[in-house]
Each structure stands twice: as structure tokens, then as C-alpha cells.
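S.K.: My questions concern the predicted model and sequence given below.
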Amino acid sequence: MSLKKIIAAKNSGFRTKTVTVPEWGGITVILREPSVGAWSHWAETLRGIENSENTVDKHAQRIVAEAKLFASTLCDEKGNVIFDSEFDDLIANYGPVHSRLLNQALELSGIGNTPIEEAKKK
């Protein structure tokens, strides 16, 4: 295969990790580091949430933002993102297992749980 095809191949710009999820009956999922677009949207949402006065609103917005970022990291065996636009069920049922998987996907790219604070330190 040519260098050009390798570089331009689907998902060639992403690190991935296969993870077994005991809480989901032992299924295996593929995690991919977040895309720049998904991460940017998440970071912008977090910045907006910081300025909100309503604590209940902040919590709900964080769940939505985190669930959507998680959705951008979960792939099928062919490397296709599983959730592309239908997030309602995921958001309604988002929990600690999802967060743990998202943290593993973020570790692939070196992005931590507090990107805004980390960026301020640099």
C-alpha cells in the first residue's frame, strides 16, 4: 500500500483502543480519541457552562456535553462512529460506565478531564 493511501485511510489520524465492558455483558467496544471538532465543541460548551449561575442547568449541560463527546469516541468493528446524531437515549441513560470509557478515549489523545484548567496552566 502506498504511503498516501496509508495516511489518507479512514481513521488513520486517530489512536484506538479495544475495551471489554463487563457492565454491558462483557461486550467489546472500540474507543477512538476524539476528533478536533468534537473536542472543540465540548471545550466551548464547558467554557459557556462556567459562566452560568444556575447549578442545576450546569449539571444538565455537562451531561449533554460529555455524552456527545463520548458518542464521538465509540466505534463499531469497522471504525464507524456508532452515534452520529441520535443522542437522546444516550443522554438520558449516561452514567459512570460511559464516563469511564470516555476517560480512556481522552487518555488516548492526552486530553484530561479539566481541559480549560489544564490549558490555563500551560
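M.R.: Here it is on my side, so go on. Remember, it's a predicted structure, so these values are computed and weren't measured experimentally. Numbers count the residues shown, from 1 in each chain.

S.K.: CA only for contacts and neighbour counts going forward, please
M.R.: Will do.

S.K.: my guess is residue 32 meets residue 13, correct?
M.R.: No: counting by Cα atoms under 8 Å, residue 32 stays clear of residue 13, with 10.0 Å between them.

S.K.: Next up, the contacts around residue 16.
M.R.: By Cα atoms under 8 Å, 6 or more residues apart in numbering, the residues touching residue 16 are 30, 31, 32, 33, 105, 108.

S.K.: at 7 Å instead, please
M.R.: By Cα atoms under 7 Å, 6 or more residues apart in numbering, the residues touching residue 16 are 30, 31, 32, 33.

S.K.: What's the local residue count around the third one?
M.R.: Meaning residue 32. Per other Cα atoms under 10 Å, the neighbour tally for residue 32 reads 27.

S.K.: can you point me to the longest helix in this structure?
M.R.: Assignment by DSSP state H gives helix 55-71 as the longest helix of the chain.

S.K.: try this one side by side with the last:
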Amino acid sequence: MTNLKKLISAKNAGFRTTTLTVPEWGGITVVLREPSVGAWSIWAETLRQIEDNNDADDKHSKRIRAEAILFASTLCDEKGNIIFDGEYDDLIANYGPVHSRLLNQALELSGIGKTPIEDAKKK
């Protein structure tokens, strides 16, 4: 018989995941999971703060930083461990279209769009 408590509380039991091959990174396979509530909340709050800012350059750099950190919360190794642990500088400096595409796929796992604030206003 399955131990329900153990099953439910297992690492990543509360997250949908997908495994993808990334041709741009030499064909490696990565595991993406949907963002945690905490990571998504920080991202959404950062986007809200960015909307209130009038400096276009500052908006751009803050948006990239927020997106890169959210991406980092979704990228796992084959055992389901988050790869990034607070070390985001290199990721932010090199964040590009491949990262963004992968983040979009992780967001799709949870049904969160790239414009969560605008989406919420439509409801």
C-alpha cells in the first residue's frame, strides 16, 4: 500500500514538470518545473513595481533580472534539484531568448502567463 503522506510530501510532489531537449545548448536535456508560489509572487510584485517606474532603461534591466530569477526557480537537474541557489549574476548577464522560451514553457505548466498583472485585470 502507498504511503499517502510520504507521496504527498515528497520533493517536487506539488509541482508539474516537463523534460525538454535544448538544441541551442548542445542538445542537453533539462527539467523544468512550474514556479513556486513564492518565486511567482516576487516576480509579480517586481513587475508591479516596474509599471510604476518611468525610467525605460531601469524598467528593462529590472524586468530582465526578475525574469532571470524566476527562470532560475524553474530549472532543475535530473533529480529534481533546483540548479541555481541565489547565484544569479552570470545568468542575468547572459539571459536571452532561449532562457525566456524555457521560462514560458515552465509558466505554461501552471497556467501563468507572461503578463500576470494585465491578465488579472481582464478577469
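M.R.: Noted; the coordinates are in hand. These numbers come from a predicted model, not from an experiment.

S.K.: helices or strands up against the longest helix of structure 1?
M.R.: helix 36-50, helix 88-92 (3 or more Cα pairs under 7 Å, 6 or more residues apart in numbering; DSSP states H and E).

S.K.: buried stuff in that helix?
M.R.: Across helix 55-71 of structure 1, burial judged by 16 or more other Cα atoms under 10 Å covers 58, 61, 63, 64, 65, 66, 67, 68, 69, 70, 71.

S.K.: Give me the residues contacting it.
M.R.: For helix 55-71 of structure 1, using Cα under 7 Å, 6+ apart, the contacting residues are 38, 39, 42, 45, 49, 52, 83, 87, 90, 91, 94, 102.

S.K.: Out of those, which end up buried?
M.R.: Among these, those scoring as buried are 38, 39, 42, 45, 49, 83, 90, 91, 94, 102 (criterion: 16+ other Cα under 10 Å).

S.K.: Of the residues you listed, which is the nearest to residue 24 of structure 1?
M.R.: Of all those, residue 94 has the smallest distance to residue 24 of structure 1: 13.2 Å, by Cα to Cα.

S.K.: Chain neighbours aside, what residue packs nearest to the closest one?
M.R.: Leaving out its chain neighbours, the residue that sits closest to residue 94 of structure 1 by Cα to Cα, 6 or more residues apart in numbering is residue 67, at 6.5 Å.

S.K.: can the buried ones among the contacts of helix 55-71 of structure 1 go into JSON lines with extra columns for distance to residue 26 of structure 1?
M.R.: Formatted as JSON lines, these follow (distance: Cα to Cα, whole Å):
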{"residue": "38", "distance to residue 26 of structure 1": "27"}
{"residue": "39", "distance to residue 26 of structure 1": "28"}
{"residue": "42", "distance to residue 26 of structure 1": "29"}
{"residue": "45", "distance to residue 26 of structure 1": "33"}
{"residue": "49", "distance to residue 26 of structure 1": "35"}
{"residue": "83", "distance to residue 26 of structure 1": "20"}
{"residue": "90", "distance to residue 26 of structure 1": "19"}
{"residue": "91", "distance to residue 26 of structure 1": "22"}
{"residue": "94", "distance to residue 26 of structure 1": "18"}
{"residue": "102", "distance to residue 26 of structure 1": "17"}
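
S.K.: Right, I'll leave it there.
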